[in-house]
Every structure is written in C-alpha cells, then in structure tokens.
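Chemist: this one's structure only:
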C-alpha cells in the first residue's frame, strides 16, 4: 500500500507545469532555426541566380555595342583586351556578393566566378533551307574569338574552342561550350557570354551541397555585322581564331 507522503508528492507533481513552456521551446526551436536558416539560404540562392543572369545580360550588351573603327579599316565592330577587362570588372558592381564570397573562400573575387566571351559567325553551307524556321542545317557556327581570362583556361567548363563548329541544340537545352540554340542559326553573327558561379551555403556548408549557377546570353551585334577582336596589346585574356 502506497504511503501517504508519497501520494501527496504525486498529487503535487501532477498539476506542476512550470517547465512545460521551456520543454516545448526546446523541442520546437531546432525546427524553427532550420526553417529560418533554410529560408535565408533559399533567398540568397535566388538572389545569386538573378545576379548571374544580370551579369551575362549586361556584359553581352556592352560587347555587342562595339562600333567599327573610325579609320574605316574594317566594317566589323572591334573590342580589345581593355574592353574585356572593363566589362569583366563590371560584374563586381553588378554582383557585389562576389567580394564577400571571395573573402570567405580566401580567394580574389574574380576567382569565384567564371565568365567566357565568344564571338560566333554563321557561314552558309547550303543554298536553300527547307525549313525557314530552323536554318541550322544550312549554316555552320564558327568561333571567331574566345576568351581565356584568369579563371577560364582552355580546359575550363565554358571555353568555346577555335576550329570546331558548334553543334545546334534544342532551344531549351542547357548551354554547353560545344552547342548553340538552333534558333540562332542564320545569316548573321552573335556574341555569346557564358557564366558559372558556384553557390555555397553560408550555413551548414559542411553538410549541404554546393550548386553551380550557369547562365548564358546570346545577342547580335548592334552596329556591325560582326564583333571582332583587336589583338593589339593583347595580354592573353582572349584568343583570336585563325
């Protein structure tokens, strides 16, 4: 038979709820923190995606507006190494997060984003095209010049090589260094800007994977039939194809 003193203590314990709120908080707090930090990372990822898209669109606009030289030595628009460096450096203004990300990784800001420039010229391979909406069978896409840059060696993930015609791909296919959307093919040329930025979560980077954000922009020259590269004073940031 249970002693009266023990029964009294049990009766006192039953209505005691002083630590109930603290217990509930201890159980719920980890989930709340996970949702909060996860939401912050999601917003950061979406913002980084938009900024990389802004970078490729802005740089493509800069390069596509290059005019022909005033001495009429060529009808093509010309860019040089100074133009490429200037537009590359503009990515820091468009995407300031590069500075803090480089500092976090112990690297320079220009080492955490890869940007490749290329000028593509389409040459006819057939007199007529059976399908006026898809002229990829009647034109070849040839690289006129391509950039190497500091973080974009010839073995890099975005490098568009000289001497190999690019392959037409579906318009909604992921961009690769060896393909172009088939809707671009025709009697023209195009400037292509490819960029890739590896997004690494700030919180839980040891346990969460990194994501490559890849964006490409394709734009026709504004004031010339082709954007060519002036090799005068070239410091190796770009290579003109033979």
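Modeler: Looks like it arrived, so ask away. This is a predicted model, so every value here is computed, not measured.
Chemist: contacts, neighbours, all on C-alpha from now
Modeler: Will do.
Chemist: doesn't residue 216 belong to a helix?
Modeler: No: in this structure, residue 216 is strand, not part of a helix, as judged by DSSP: H, G, I helix; E, B strand; the rest coil.
Chemist: give me the distance between it and residue 26.
Modeler: From residue 216 across to residue 26, the span is 47 Å (CA to CA, to the nearest Å).
Chemist: mind checking which of the two has more residues around it?
Modeler: residue 216 (21 against 11; other CA atoms under 10 Å).
Chemist: roughly how far is the helix or strand that contains residue 7 from the heart of the chain?
Modeler: In this assignment (DSSP states H and E), residue 7 forms part of helix 4-13. Centroid displacement of helix 4-13 relative to its chain, using CA atoms, centre = their mean, to the nearest Å, is 68 Å.
Chemist: in that helix, what's buried?
Modeler: Buried residues in helix 4-13, defined by neighbour count with 16 or more other CA atoms under 10 Å: none.
Chemist: helices and strands around the helix or strand that comes right after that helix, which ones?
Modeler: As assigned by DSSP H and E, the chain's next helix or strand after helix 4-13 is helix 20-64. Counting contacts by 3 or more CA pairs under 8 Å, 6 or more residues apart in numbering; DSSP states H and E, helix 20-64 packs against helix 81-94, strand 189-199, strand 211-219.
Chemist: and here is the other one:
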C-alpha cells in the first residue's frame, strides 16, 4: 500500500484528464463568441449597404431594389445567406412627426406594410422629411455546442437620408 501512495508517475496524466474538458469548453466557447460577434458586425454591414445603395438614387425600380438587396446580401460572406432577411423601406414623417412607411421591399423577409405607422427613434426622421430604413435579420446558429447554446436572431437597423432628392420614388 505504501508503494501506491508514493507513486507519482500518473499524476500529470490524471490532472490533464481533469483539466482537458474545461479547457476545451473554454476554447470552443471563446471561438463561438468570436464567430457570433463577427456575424453581428456583418449584419450591420448588410443593413448599411441596403440603406446606402438605396439612398443614392432619386428613383428606383422594383428590379433595382432587388439588385440592391442581392448586393447587400453579398456583404455577409463567408456566412451562409439562407438565414438572412433584408428589408429596405422609405419612411416619411408628416408635419406632426408621425412616421409611416411609404414603400418597402424585402428579400427572405416580410416587407413593412405601406401606410403603416413605424416607430423611429426621436430626431432620426425630422418632420416633413423622409429616410431610407435598411434592416437585416439573421438567424445565427452556433457552429459548436448548438445542443447547449440556442440559436440567436441578430438584427440591425440603419436610417439614411436620401441624397439626390427629398424622397426615393419607387417606380
């Protein structure tokens, strides 16, 4: 019995076996957090691209909006585009500051209803003006540990003023 009490030859192996699961969980958790943060940044880029490209014209056709939505979706690479939804809309504020949707188009999402009231942060769309709203919605599924970490829905909204005219007319 005394011999086993003095034998230290497998101590390192036992410590390694005890620490390995914790170290792997920390490593994979850190990697997953980094991937989700990168995806969140890309979603902001998608919304910005949709609003920016739309705000650069005085009028746009339905096919032009489709081209804008397709171009905005490319900015999410290398993430898959299947769980990505993009909405681009024109929001108009009346003289009292009440904001309504003038027009809206979407890709893999539900467009806002024209004429419906939309909530906008104070001061974003001054009374009597319009703004382009770019929205991106992404259903992020974790690469590692999806059994333990639930899927997240990442959202981004960007407001931009039309550049060439007071509004962007949808043809």
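Modeler: Everything's here; your move. Computed from a prediction, not measured in an experiment: that's the story for all the values here.
Chemist: and the TM-score between these chains?
Modeler: The TM-score (TM-score structural alignment, normalised by the length of the second structure) is 0.92; 170 aligned residues with a CA RMSD of 1.5 Å.
Chemist: picking that back up, reformat the helices and strands packed on helix 20-64 of the first structure as CSV; add distance to residue 153 of the first structure.
Modeler: As requested, these are exported to CSV (distance: least, CA to CA, whole Å):
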stretch, distance to residue 153 of the first structure
helix 81-94, 15
strand 189-199, 14
strand 211-219, 17
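Chemist: looking at these, which is buried most?
Modeler: Mean neighbour count, computed with mean count of other CA atoms under 10 Å, is highest for strand 189-199 among those, reaching a mean of 22.
Chemist: tell me how far stretch 137-153 of the second structure lies from the chain's centre.
Modeler: Distance, centroid of stretch 137-153 of the second structure to centroid of chain: 13 Å (CA atoms, centre = their mean).
Chemist: where in the first structure does that stretch fall?
Modeler: Alignment of stretch 137-153 of the second structure against the first structure: residues 196-212, by TM-score structural alignment.
Chemist: what sits closest to residue 139 of the second structure if chain neighbours are left out?
Modeler: Nearest residue to residue 139 of the second structure in three dimensions, chain neighbours excluded: residue 153, at 4.6 Å (CA to CA, 6 or more residues apart in numbering).
Chemist: what's near enough to touch that neighbour?
Modeler: 137-140 (CA atoms under 8 Å, 6 or more residues apart in numbering).
Chemist: residue nearest the centroid of the second structure?
Modeler: Geometric centre of the second structure, nearest residue: residue 43, 2.9 Å, by CA atoms, centre = their mean.
Chemist: what's the counterpart of that one in the first structure?
Modeler: Checking with TM-score structural alignment, residue 43 of the second structure has residue 52 as its match.
Chemist: if I look at the residue nearest to the centre of the second structure, how far off is residue 130 of the second structure?
Modeler: 23 Å.
Chemist: swap in residue 154 of the second structure?
Modeler: 26 Å.
Chemist: do the same with residue 59 of the second structure
Modeler: For residue 59 of the second structure, the distance to residue 130 of the second structure - CA to CA - is 13 Å.
Chemist: next one: residue 6 of the second structure
Modeler: 81 Å.
Chemist: run through who's touching stretch 214-226 of the first structure.
Modeler: 52-53, 56-57, 60-61, 64-68, 75-77, 119, 121, 175, 188-197, 227.
Chemist: whoops, stretch 73-88 of the second structure was the one
Modeler: Against stretch 73-88 of the second structure from outside (CA under 8 Å, 6+ apart): 39, 42-43, 45-47, 49-51, 54, 69, 104-112, 132-140.
Chemist: so who does residue 92 of the second structure touch?
Modeler: Contacts of residue 92 of the second structure (CA under 8 Å, 6+ apart): 99-102, 125, 128-131.
Chemist: could you do residue 55 of the first structure as well?
Modeler: Contacts of residue 55 of the first structure (CA under 8 Å, 6+ apart): 91, 94-95.
Chemist: turn those residues into TSV, including distance to residue 21 of the first structure.
Modeler: As requested, those are exported to TSV (distance: CA to CA, whole Å):
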residue	distance to residue 21 of the first structure
91	50
94	47
95	44
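Chemist: between the residues you listed, which sits nearest residue 35 of the first structure?
Modeler: Using CA to CA, residue 95 comes nearest to residue 35 of the first structure of these, at 26.2 Å.
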